[in-house]
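Trainee: Sequence and predicted structure are below.
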Amino acid sequence: MSPFQSMTHATVYIVITVIIFLIAATRKNPFVIAGSFVQEIFTSRKYLLHFAALITILFFNKLEMWVEKRIDYKADFTKSIYGIEGNFVSAIQHFFHNDILTVVSSYFYVVVFPSVMIASIALYTFKKNYKLFYAICYALMFNYMIAIPFYLFFPVNEVWSFHPSVKLLILDVFPTFEQDYRPLSGLDNCFPSLHTSISVSMAVIAVKSRNTFWKIFVPISSAFIIFTIFYLGIHWLSDMCAGVVLGVVAARLGLRISEGRLILGEQALLKRSLKNNEL
């Protein structure tokens, strides 16, 4: 029997995993943590606006797929990527192939990836570390805003769909993956890898946390998720490299904005410009 029978099963696993993460990070009742989130939603307009913007941006990937079906642009850069990379992904998949590793990798790809995002938001809210919460909101916005134009105008298909010796291993664990998960991400939405970029952004932001468990666990999980995109036969090496750059840039911009440094820097430049004009 496959661990994932449907997205309903995956959703249940995500909820359970988030609860485990929060208990491990705080040693507190997860319902108390959830209560702090609800309280912020109803008492802080700034928090509510940021959270609403975050939810909105997460639907942009669906919007991109809708737009892609309706524009007359049929480019495909998969062959060019394959010409550069060759059998890199195939070599990793065949070298590490193992049934247990396939289950663990699929769990990280489908469950741990969103669980880290959800738990991060809950943790930083509970700890009243609003700068990190806002940094996550900004970082996710930047990740999607920068990635979506590439998905529209630089389409690259997933490795398994093009490379003859690469298999989509996640189907061994999640047989309905293509029917249930595919509507969330197009087959040619490969470059850059959002699984990579968002995981890296979460890791960069988590390092700024004062929670010892979280600042160690999130970077480790991020590294393993990057491994899964190759092992499961989904992303190319170039997808990962672009994702790492995007993730770091998005996180650093998010942190700068949430800490006010970007705005203060712009103000300083403006004052310097005015002063020079006066001279």
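Mentor: Sure thing, it's come through. Numbers count the residues shown, from 1 in each chain.
Trainee: going forward, measure contacts between C-alpha atoms and count neighbours the same way
Mentor: Fine.
Trainee: how about residue 34, what does it touch?
Mentor: Residues in contact with residue 34, defined by C-alpha atoms under 8 Å, 6 or more residues apart in numbering, are residue 122.
Trainee: Show me what counts as buried in whatever helix or strand it lives in.
Mentor: Here residue 34, judged by DSSP states H and E, is contained in helix 30-43. Burial within helix 30-43, assessed by neighbour count using 16 or more other C-alpha atoms under 10 Å, is assigned to 30, 33-34, 36-37, 40-41.
Trainee: before we move on, which element is residue 3 in?
Mentor: Going by DSSP H and E, residue 3 is not in any helix or strand.
Trainee: wait, isn't it in contact with residue 175?
Mentor: No. In this structure residue 3 lies outside contact range of residue 175 using C-alpha atoms under 8 Å: 9.5 Å.
Trainee: Check it against this one:
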Amino acid sequence: MIWPFGPYGTSIGLLLALTTPLYLLWTRKDPNHRLSLREIPLEIMNQRYYWHILLYAVMFGFKAFTDHHNEPLKEMVGGYTHFIHAIEGNFVHGVQSIIESEIIIQILSLHYLFAYLFIIWYPPVHHILSGDRDLADLSAMNYVFIYLLAVPFYLFFNVEVTSSYVPDVEALMYHDSWNIAFFTNNDPFDNGIPSLHIGLPISLLLIHRAHLKANGIEISTWRHRGLDRFIMANVAIYSFSILYLGIHWVSDIVPGLLLAVICSKTCIHIQPLLREFGIRGAIQTFIDPRHIKAIVFAIIFGMLAISVAINGPGTDSEHPDFRMEGDDVRLDTLEIHSLSTPTIVTVTNVGDVPVQILLVDRDFVEPLADRGFIDFESALPHGLSKTLEGDSEWSFEHLPENLLDVDVILMRSAQGSNEIAEVAILADYPDSDTLLVSGILLCLPSFGLMGLFVGHVRSERRPDHSG
């Protein structure tokens, strides 16, 4: 794509450009609820919306810090893509075969990032500008809580994207010259479960329904129904695009839906406590006798699950991380964790079909990627290559020259064999032991929220014997 801005810059630009027109469109029937420009600063201070701004800034750093753990921990926990593939088989290949259209690929690729950012950023702004304090709170909390809930899955239950594992499924969005730099910088390609592209908007829709029910409002007369319909439409698009673009498995959707239920319920429970009592109110509900047992159990169960995952079934050396046949080209990114201590990388051919491996600077690959296809032959002169026969491996030390020196590993079946080739990549990062400790700590908020959900649901179902 000939365009001066990358996918993130383009998506943010669209978000900024569309915020005002969409806000005016969706509030056109209730202009009296709109805040004037002069009222906005006072509203932010009076309703303490500066906490929302701070929360989003913190989450930006929190997500980056969490992503920093992903690859180093993978050495200890492995992956479970083979398990998901055993359930689904090559179903996603059939979805991708439904239609071949350059225009559709471009639209869905842009939509994948733009709509997700839109659903994160726009709803709180919409409700702040509409004077709807509770929904402004809930929309912001929704993003924070659902990401916190997903952290243990992302760090300790790795599932590769379908375009890395299912033969003939192309990485239509990832392997493209316009997208490849952004996604290799920001996407580990093995955070399949859960799909937050489904979970995030579904949770927000559940929050909307609960709000309508609590306030006795019919959705047909609701002043935010335009936004609600927009979110519903995006869920429908995502249900197809995340499969079609070679990203998610169908199985990724189910955990996303489960987290949506947990997230929406906990947001609705905690929000009024935060408004009335502040942080102390939120803390009190976590130590409430009706909730504390479930929270402690969830933390213990979560820690046990992590202990099972470490050096557990996902680390079986017979299971590949990448599978390919014919002219499939797979890609893995080597992250930068140290400029002084090398990362020990081991690439293993765990199958019988010979594979060709290429270690190359991403800058050489970027212009050679086009809608799922990477020109392996043209990249060969720019990197270090090796052909691995069945059950053989290649180990090397990787030490980047600077923080912008991103190298990738390209893989393909040697001589375009129509048999399936299988490769496993193990990277021993120098800070992996330290990151294991902090990675476990990053999971505690998720376990706490899950326990609170269980405890709160149980307390709601108990009969009230007071009075």
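Mentor: Nice, thanks for sending it over. Only a predicted model underlies this, so the values are computations on that prediction, with no experimental measurement involved.
Trainee: Farthest-apart pair in the buried residues of helix 30-43 of the first structure, please.
Mentor: Using C-alpha to C-alpha, those span at most 16.9 Å, a distance reached by 30 and 41.
Trainee: Can you name the helix or strand that residue 442 of the second structure falls in?
Mentor: helix 432-461.
Trainee: Now do the buried residues in that helix.
Mentor: Neighbour-count burial for helix 432-461 of the second structure [16+ other C-alpha under 10 Å]: 432, 435-436, 439-440, 442-457.
Trainee: same question, stretch 217-228 of the first structure
Mentor: 217-219, 221-222, 224-228.
Trainee: matching residues in the second structure for it?
Mentor: On the second structure, the counterpart of stretch 217-228 of the first structure by TM-score structural alignment is residues 230-241.
Trainee: again, but for stretch 188-204 of the first structure
Mentor: Taking TM-score structural alignment, stretch 188-204 of the first structure hits residues 190-206 over in the second structure.
Trainee: where do the helices sit along the stretch 51-200 of the first structure?
Mentor: 60-68, 78-85, 88-96, 99-107, 113-126, 130-153, 177-180, 194-206 (DSSP state H, counting those that start in this stretch).
Trainee: orientation of the second one relative to helix 88-96 in degrees?
Mentor: Helix 78-85 of the first structure and helix 88-96 are oriented at 60 degrees to each other (axes from the mean of the first three to the mean of the last three C-alpha atoms, to 10 degrees).
Trainee: now the fourth one
Mentor: Helix 99-107 of the first structure runs at 130 degrees relative to helix 88-96, counting by the same axes, to 10 degrees.
Trainee: how about helix 99-107 of the first structure, which residues of the second structure does it hit?
Mentor: The aligned range for helix 99-107 of the first structure in the second structure is 102-110, by TM-score structural alignment.
Trainee: who touches that stretch?
Mentor: 7, 11, 172-173, 241, 245, 371.
Trainee: and these, which are buried?
Mentor: Buried, going by 16+ other C-alpha under 10 Å: 7, 11, 172-173, 241, 245, 371, out of the contacts of stretch 102-110 of the second structure.
Trainee: How much space separates residue 80 of the first structure from residue 7 of the first structure?
Mentor: Distance from residue 80 of the first structure to residue 7 of the first structure, counting by C-alpha to C-alpha, to the nearest Å: 33 Å.
Trainee: So which of the two has more stuff around it?
Mentor: The residue with more neighbours, out of residue 80 of the first structure and residue 7, is residue 7; 16 against 11, by other C-alpha atoms under 10 Å.
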